[in-house]
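1. below: sequence and its predicted model.
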Amino acid sequence: MTPRPRLVACAAAGGAVGAVLRWSAGELAPAADGFPWTTFAINVTGSLLLALLPALALARGSRAWAVALGPGVLGGFTTLSAYAEEGRALLAGGSTGTALAYLLGTLAACWVAVLLGAAATRRQVPEEDLG
């Protein structure tokens, strides 16, 4: 299946916005104590927002907005590559405990954020509207 050019443009524009937001967060709050708090916060926040996205009427009512906000903005905002690289760097620097706390803690916190967001969405949106 070939994606429609309009949806590709929506994802690309949203992705650019999300990437700039992620970069800006890193500039405003760079890691200072050896733990990648900014990337941790970005990924947990992005996971929560992605799970809440179906509660947003705009995203439910428009495929273009759903694509722009979901895989676009939130896909550009969250970052598996920085998460993996920061974990690798911690391990390479001999900070095994911090690396494990970061890698496993991020997964656990993102999972909890998705569960909380999904539960909140189910409470706010009738099941038939979630599709």
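-> On my side now, so go ahead.
2. use CA for all of it now, contacts and neighbours both
-> Noted.
3. ok, residues contacting stretch 112-131?
-> 44, 45, 47, 48, 49, 50, 51, 52, 53, 54, 55, 60 (Cα atoms under 8 Å, 6 or more residues apart in numbering).
4. from these, which land in helices?
-> Judged by DSSP state H, the subset of the contacts of stretch 112-131 located in helices is 44, 45, 47, 48, 49, 50, 51, 52, 60.
5. my read is that the first one contacts residue 102, right?
-> No - counting by Cα atoms under 8 Å, residue 44 stays clear of residue 102, with 12.0 Å between them.
6. who's in contact with the spatially most central residue of the chain?
-> Geometric centre of the chain, nearest residue: residue 46, 2.9 Å, by Cα atoms, centre = their mean. Residue 46 makes contact with 74, 77, 78 under the criterion Cα under 8 Å, 6+ apart.
7. this is the other structure I want to compare:
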Amino acid sequence: MSGQHSPALGEPTDPDIDLHVPAQRHGRQGPVIAVIAVGGALGAAARYGASLLWPTPSGEFPWTTLIVNAIGCAVIGIFLVVITDLWAAHRLVRPFFGTGVLGGFTTFSTYAADIQHLVATDHARTALMYLAGTLLAALGAVWCSAAATRRLISRRSR
């Protein structure tokens, strides 16, 4: 990350945009929004395809959503290491693939809705296992894939 922070909140800002550059403050967001929309549609279509191939019966553990989220998080870990440590990507690659495709593919809103549905249908134990399992799988997938990618990159550069 670039280390830029929002002066008001002390929070990180988007490293792809430097608000000190007038061209990046005004009017250049159209292409970014367009690639995010296209990527999001592709990612959501892939996720929907997975849900059709492996549907989850009511009250059952939502394995498809957990696996989709874990795979998406693993790819995010690989992708972010590659574009930050190895490859100087075009400015639209990260919004298209990272935010769009992978943001559309992973589905934490479905995760939350699945938990709510499981609790509402008296499957609280399954909901709790799903809540914890997805969190561990997603965070573990990002961490492991990013670490493995960094190791591979460092071996290649020796």
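-> Everything's here; your move. Predicted model only: the values in this text are computed from it and were never measured.
8. now the ones in helices among the contacts of stretch 112-131 of structure 1 as CSV including neighbour count?
-> Shown next, in CSV, are these (neighbours: other Cα atoms under 10 Å):
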residue, neighbour count
44, 22
45, 19
47, 24
48, 21
49, 19
50, 22
51, 20
52, 21
60, 16
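9. of all these, which two lie farthest apart?
-> Between any two of these, the greatest separation by Cα to Cα is 22.5 Å, found for 44 and 60.
10. ok so, going back, could you dump the contacts of residue 46 of structure 1 into a markdown table and include neighbour count?
-> As requested, the contacts of residue 46 of structure 1 are arranged in a markdown table below (neighbours: other Cα under 10 Å):
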| residue | neighbour count |
| --- | --- |
| 74 | 28 |
| 77 | 25 |
| 78 | 26 |
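11. ok, so of the residues you listed, who is nearest residue 95 of structure 1?
-> Among those, residue 78 lies closest to residue 95 of structure 1 (Cα to Cα), at 23.7 Å.
12. what's the closest one aligned with over in structure 2?
-> Alignment note: residue 78 of structure 1 maps to residue 106 in structure 2; criterion TM-score structural alignment.
13. check the gap between its match and residue 39 of structure 2 for me.
-> 12 Å (Cα to Cα, to the nearest Å).
14. give me the mean distance between the longest helix seen in structure 1 and structure 2.
-> As assigned by DSSP H, the longest helix anywhere in structure 1 is helix 96-124. After superposition onto structure 2, the average distance of helix 96-124 of structure 1 to its aligned residues comes to 0.9 Å, using mean Cα distance after the TM-score superposition for structure 1.
15. whereabouts in structure 2 does that helix align?
-> Aligning helix 96-124 of structure 1 against structure 2 (TM-score structural alignment) gives residues 124-152.
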